[in-house]
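Chemist: build me a model from this:
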Amino acid sequence: MGQAGSEIWFYHLEVASVDETLPPLVEKCLERGWRAQIRSPSPERLRHLDGHLWSWKPASWLPHHGPDDPEGAKSPIQLISAEGTLANQQIGSEALFLLDGAHWGELTGVVRIFVLFDGREEEHVTHARQQWRMAKEAGLSPAYWRQTEDGRWAKTG
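Modeler: This next block holds a predicted model:
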């Protein structure tokens, strides 16, 4: 299931939202030449992100395909339902973003996994802790990122 050596970075969202945190991370992945898959079990979240990624800031363009788009496999950014059939296939992306408790599944070719979780929701924190333990057991290299008072992200573990 896991790929030993893949990094898994946990982003503890306490101040910033997914809408504020996700696009800059995806943009950095594209700058590296990586393809990215964004996975969530929430169809509403995916529909929202489908529009948000086009317009998150005026000078940015994050080319992507939504969860129901058959051309999605060709896009540098894919939005995928965590329960969908593509979620159980090889990812074909170097970056995997997990939202709303989505799990990683098959990781062939994945360099880095990003787990974004809402630190204001105890259920999300508990789930992230379970994912951390599973990541370590799977041979992944977990790191913990928390937002500082000045709004920057700091790797603390």
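
Chemist: okay, CA-based contacts and neighbour counts for the rest of this
Modeler: Will do.

Chemist: thought Gly72 was touching Asp50?
Modeler: No. The pair Gly72 and Asp50 fails to qualify as a contact (C-alpha atoms under 8 Å) at a distance of 11.7 Å.

Chemist: who touches both of those two?
Modeler: Jointly contacting Gly72 and Asp50 under the rule C-alpha atoms under 8 Å, 6 or more residues apart in numbering are His64, His65, Gly66, Leu79.

Chemist: buried residues in the helix of greatest length in the chain?
Modeler: Using DSSP state H to assign secondary structure, the helix with the most residues in the chain is helix 122-137. Applying a neighbour-count criterion of 16 or more other C-alpha atoms under 10 Å, one finds His124, Val125, Ala128, Gln131, Trp132, Ala135 buried in helix 122-137.

Chemist: and this one, so I can compare the two:
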Amino acid sequence: MSGETEVFFYHLESRTLEQVLPALLERSLDRGWRAVVQASSPERVEALNMLLWTYREESFLPHGADADGTPDAQPVYLTDGDTNPNDAAVRFLVDGASLDVVGDYARVVHIFDGHDIDAVVRAREAWAVAKERGLTVSYWQQDEGGRWQKKA
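Modeler: This next block holds a predicted model:
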């Protein structure tokens, strides 16, 4: 991947991670991007794995997790680690997961629950670090209908 990494912050207010993550992953795949979703624990990875199999009856979101093996074959890879085993262009950080090096990602996306004070504090800290590193950052917040509005 060439060019500068964009860092997005998605502030959940009216919908949950489980409601928004599948659509964000679908959009990433539509762009031709592979994705990594980094969660905070193996248990959370397994919960997200089940979500992506069952979130909608009429569609299939190709994905795999650590336990499935062959990460390089997965368009969407779920993990609690900080590697990029499927050569993803976009990395989603959920449940407080963090990434020290943005590497060659086109985009790193922090998704955080606006009703969780600790999550908001972590997101503010990550914003400050990204700005300090000179990365392009943007902040998105949900409106009442659940649509994303760019706020900063």
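
Chemist: what is the longest helix of the first structure packed up against?
Modeler: Packed against helix 122-137 of the first structure by the contact rule (3 or more C-alpha pairs under 8 Å, 6 or more residues apart in numbering; DSSP states H and E) you find strand 112-118, strand 141-147.

Chemist: the next helix or strand after the last one maps to which residues in the second structure?
Modeler: The first helix or strand that comes after strand 141-147 of the first structure along the chain, using DSSP states H and E, is strand 153-155. Following TM-score structural alignment, the aligned partner range for strand 153-155 of the first structure in the second structure is 148-150.

Chemist: what's in contact with the matching stretch?
Modeler: If you take C-alpha under 8 Å, 6+ apart as the criterion, stretch 148-150 of the second structure is touched by Ser138, Tyr139, Trp140, Gln141, Gln142, Asp143.

Chemist: weed out the non-buried ones from those residues.
Modeler: Applying 16+ other C-alpha under 10 Å to the contacts of stretch 148-150 of the second structure flags Tyr139, Trp140, Gln141, Gln142 as buried.

Chemist: let me know the secondary structure of the residue nearest the centre of the first structure.
Modeler: In the first structure, the C-alpha closest to the average C-alpha coordinate belongs to Phe97, at a distance of 1.3 Å (C-alpha atoms, centre = their mean). Assigned by DSSP: H, G, I helix; E, B strand; the rest coil, the conformation of Phe97 of the first structure is strand.

Chemist: give the aligned equivalent of it in the second structure.
Modeler: Alignment note (TM-score structural alignment): Phe97 of the first structure maps to Phe92 of the second structure.

Chemist: ok, now which ones touch its match?
Modeler: The contact partners of Phe92 of the second structure, by C-alpha under 8 Å, 6+ apart, come to Ala35, Val36, Val37, Gln38, Val108, Val109, His110, Ile111.

Chemist: can you tell me which of these is nearest Glu4 of the second structure?
Modeler: Among the contacts of Phe92 of the second structure, Val108 lies closest to Glu4 of the second structure (C-alpha to C-alpha), at 10.9 Å.

Chemist: burial count for the residue mapped onto that closest one from the first structure?
Modeler: Taking TM-score structural alignment as the alignment basis, one finds that Val108 of the second structure is matched in the first structure by Ile113. Counted with other C-alpha atoms under 10 Å, residues neighbouring Ile113 of the first structure total 24.

Chemist: repeat for the one 4 residues further on
Modeler: Burial measure for Phe117 of the first structure: 24 neighbouring residues, criterion other C-alpha under 10 Å.

Chemist: I figured it hits Leu99, correct?
Modeler: Yes. Because the distance of 6.8 Å satisfies C-alpha under 8 Å, Phe117 of the first structure is recorded as touching Leu99.

Chemist: now the helices and strands packed on helix 122-137 of the first structure in TSV, with distance to His103 of the first structure?
Modeler: Rendered in TSV, the data for these read as follows (distance: least, C-alpha to C-alpha, whole Å):
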stretch	distance to His103 of the first structure
strand 112-118	9
strand 141-147	14
